[in-house]
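Novice: How does the following fold in three dimensions:
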Amino acid sequence: MPGSIDAMVDLLASGDYLAGRPLATVLFLALKMQRPLFLEGEAGVGKTEIAKVLSKALDRPLIRLQCYEGLDIASAVYEWNYPAQMLEIRLSEAAGISDRDRLEHDIFSERYLIRRPVLQALQSQNGKAPVFLIDELDRTDEAFEAFLLEVLSDFQVTIPEFGTVRAETPPIVIVTSNRTREVHDALKRRCLYHWVDYPKAAEELEIIRRKVPGCNAALSAEIVAYVQKLRTIDLFKNPGVAETIDWATALTELDRLALDPETISDTLGTLLKYQDDIARIQGGEGQKLLAEVSAELKAAG
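Specialist: Reported below is the predicted structural model:
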């Protein structure tokens, strides 16, 4: 575990994740205080990547619960192996076993329990508690969100037929939300909180340098300046860091050395994901942005 905030910055940097001091501080505190960390922000700003980098840098298994509408306990927490239970009941009946209490105890035992991500996260692997990523919690409903309160406050799950399963060592819990809906205050109170924003130009340029080392310096500067400009206009969905990396990779694969209107028009599908946004930028507005970027970079030398 990192012993200081600076060590946390270095640990994330070792996984090519550039974190500002506020984010490094709240991550450091989450580890020290053994509290879940709730990360909120626009899609594509790198919230999920934080859990992946922590898992790799700390050499801990990553357990991911990808949330979606309709997610239930059977898919997220646990379920019973019903076919195996029914077979056990039939075999017991054939053997003449009539002790119902014993039979119930047998079929609702660890042997027949199927562990889903939440239960897996409460179980250490090779003596190490995992990194538990609850990704895009805002996609689930409030009922499932309420179920997680016990997990996030006490690192335990109560199974009616089995009992309470507690973590010997609390996992490192990262909860993410794209804020498509508000998450209840009861859940947020159990977590430390941080808003993950889009990176500044210098930070995003360094990200491109690390993630797409084949992209030349001049093109990288143009890409970052163009994307930063895009985020200032009223698009349906602003490009995230992931899209910036994809665009830089695409242009590198095409052996482009500079941006031009035709190249931008041809490759917008790697940067923008909605047709209305693409149509808007392919028109005059895209060329206007490119002219502004060129002028600013030229003035900056």
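
Novice: hey, let's count contacts and neighbours off CA atoms from now on
Specialist: Noted.

Novice: contacting residues for the residue nearest the centre of the chain?
Specialist: Nearest residue to the geometric centre of the chain (C-alpha atoms, centre = their mean): Thr48, 2.0 Å. Under the criterion of C-alpha atoms under 8 Å, 6 or more residues apart in numbering, the neighbours of Thr48 are 133, 135, 176.

Novice: TSV for these, including distance to Gly3, neighbour count and secondary structure?
Specialist: Rendered in TSV, the data for the contacts of Thr48 read as follows (distance: C-alpha to C-alpha, whole Å; neighbours: other C-alpha atoms under 10 Å; DSSP: H, G, I helix; E, B strand; the rest coil):
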residue	distance to Gly3	neighbour count	secondary structure
Leu133	23	29	strand
Asp135	27	21	strand
Thr176	25	25	strand
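
Novice: Could you identify the helix or strand that succeeds the host helix or strand of Phe28?
Specialist: Phe28 is part of helix 21-33, with elements assigned from DSSP states H and E. Counting by DSSP H and E, the next helix or strand C-terminal to helix 21-33 is strand 37-40.

Novice: any idea of the angle the next helix or strand after that following strand forms with helix 21-33?
Specialist: Where DSSP H and E defines the elements, the next helix or strand beyond strand 37-40 is helix 47-57. Angular relation of helix 47-57 and helix 21-33 on a 0 to 180 degree scale: 50 degrees, by axes from the mean of the first three to the mean of the last three C-alpha atoms, to 10 degrees.

Novice: Next, the structure of the following sequence, for comparison with the previous one:
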Amino acid sequence: MSDNRRVTSTASTRFTSVDEVCRALADVGYLASDAIATTAFLADRLGKPLLVEGPAGVGKTELAKAPPPATGSRLIRLQCYEGVDEARALYEWNHAKQLLRITAQGDGDGQWDALRHDIFSEEFLLARPLLQAVRSTDPVVLLVDELDKADVEIEGLLLEILGDFQVTVPELGTISATQRPFVVLTSNATRELSEALRRRCLFLHIDYPDADLEQQIIRQHVPDLDATLAESVVRLVGRLRDLRLRKSPSVAETVDWARTLIALGATELDEAVIRDNLGVLLKHQDDILRATKTLNL
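Specialist: Below you'll find the predicted structure:
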């Protein structure tokens, strides 16, 4: 059954300037650097997917989650993992419902051809995140999170979507987006993504923020923390990130550390406070031992 549903998609821009991106994201709690705001603006203006790489915990996923409330869009998320397949990412057929239809209608003379077309129709199609984003008539932000954890076959599924914003369902034809979604792909760079996928995207590397921006983030999320103490927190986290650790503290863990100090009623970062609470910042015992030795705690 071939029902060609190709429709030319339109790229409706969400932001008019880089400054507007900064303001809109800040309004929903995301403090973007100039590089982040500029790249997000260009991805929106050019209608290109945005590939965001960087260490875990620097705000890659949060960057994708910020535009929906800022722009009135809907967030559709595909969380990648080893073994995620086409049925989980794109679409699958409702086999139980198809079987019920076959059983109810029977297989009399000349009925199978009509039945075969019937059970591979819209009624039996289960749209997964990628197809949901393409078919949506409302503004959508599509987040493909931690793409590097998925098998390379998933990248092949993405190529048609990222290049033409369309999906081909053999039984139904080609379904194209009427509204281009704003697409964000994140990767922790645990494996190299294909050049074909990279060519279709704008690229953004997010690293740990500089000291000034991280202090702003702390003040936003932990407003009760003294400014001098916030500066000490950022300085400590920076020293830990300079060590060769298995897992450096993320921005989220910096915020957790600031909240820890508030909960403890600490007014300064003394050795006892740092030593007794390193588990908030560091998640491996060998990292804690290395930090304790290096910081002479």
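
Novice: one step back: matching residues in the second structure for the helix holding Phe28 of the first structure?
Specialist: Aligning helix 21-33 of the first structure against the second structure (TM-score structural alignment) gives residues 34-46.

Novice: what does that stretch contact?
Specialist: Contacts for stretch 34-46 of the second structure (C-alpha under 8 Å, 6+ apart): 13-15, 17-19, 21-22, 48-50, 182, 202-204, 206.

Novice: quick revisit: looking at the contacts of Thr48 of the first structure, which one is closest to Asp101 of the first structure?
Specialist: Nearest to Asp101 of the first structure out of the contacts of Thr48 of the first structure is Leu133 (C-alpha to C-alpha; 38.1 Å).

Novice: The closest one maps to what in the second structure?
Specialist: Aligned counterpart of Leu133 of the first structure in the second structure: Leu143 (TM-score structural alignment).

Novice: after superposition, how close is the biggest helix by length in the second structure to the first structure?
Specialist: In the second structure, taking DSSP state H as the definition, the longest helix is helix 227-242. By mean C-alpha distance after the TM-score superposition for the first structure, the fitted helix 227-242 of the second structure averages 1.1 Å away from its aligned residues in the first structure.

Novice: In the first structure, what stretch matches that helix?
Specialist: The alignment places helix 227-242 of the second structure over residues 217-232 of the first structure (TM-score structural alignment).

Novice: one step back: do you know how far the aligned partner of the residue nearest to the centre of the first structure in the second structure is from Arg259 of the second structure?
Specialist: Using TM-score structural alignment as the criterion, Thr48 of the first structure maps onto Thr61 of the second structure. Distance check for Thr61 of the second structure against Arg259 of the second structure: by C-alpha to C-alpha, to the nearest Å, it reads 22 Å.

Novice: Val9 of the first structure contacts Gly15, correct?
Specialist: No: when contacts are counted by C-alpha atoms under 8 Å, Val9 of the first structure is not listed as touching Gly15 (10.3 Å).

Novice: More neighbours: which of these two?
Specialist: When neighbours are counted by other C-alpha atoms under 10 Å, Val9 of the first structure and Gly15 differ, and Val9 comes out ahead with 21 against 17.

Novice: and the more buried one, helix, strand or coil?
Specialist: Classification of Val9 of the first structure into helix, strand or coil gives helix, according to DSSP: H, G, I helix; E, B strand; the rest coil.

Novice: and whichever residue in the second structure pairs up with it, what does it touch?
Specialist: Residue mapping for Val9 of the first structure onto the second structure gives Cys22, with TM-score structural alignment as the criterion. Contacts of Cys22 of the second structure were listed using C-alpha under 8 Å, 6+ apart, and they are 31-34, 37.

Novice: which ones are touching the counterpart of Trp257 of the second structure in the first structure?
Specialist: If you follow Trp257 of the second structure across to the first structure using TM-score structural alignment, you land on Trp247. Counting by C-alpha under 8 Å, 6+ apart, Trp247 of the first structure makes contact with 223, 267, 270-271.

Novice: please redo it, this time with the cut-off set to 7 Å
Specialist: 270-271 (C-alpha atoms under 7 Å, 6 or more residues apart in numbering).

Novice: How is it assigned, secondary-structure-wise?
Specialist: Here Trp247 of the first structure is recorded as helix under three-state DSSP.

Novice: if I look at it, how far off is Ala167 of the first structure?
Specialist: With the distance defined as C-alpha to C-alpha, Trp247 of the first structure ends up 42 Å from Ala167 of the first structure.
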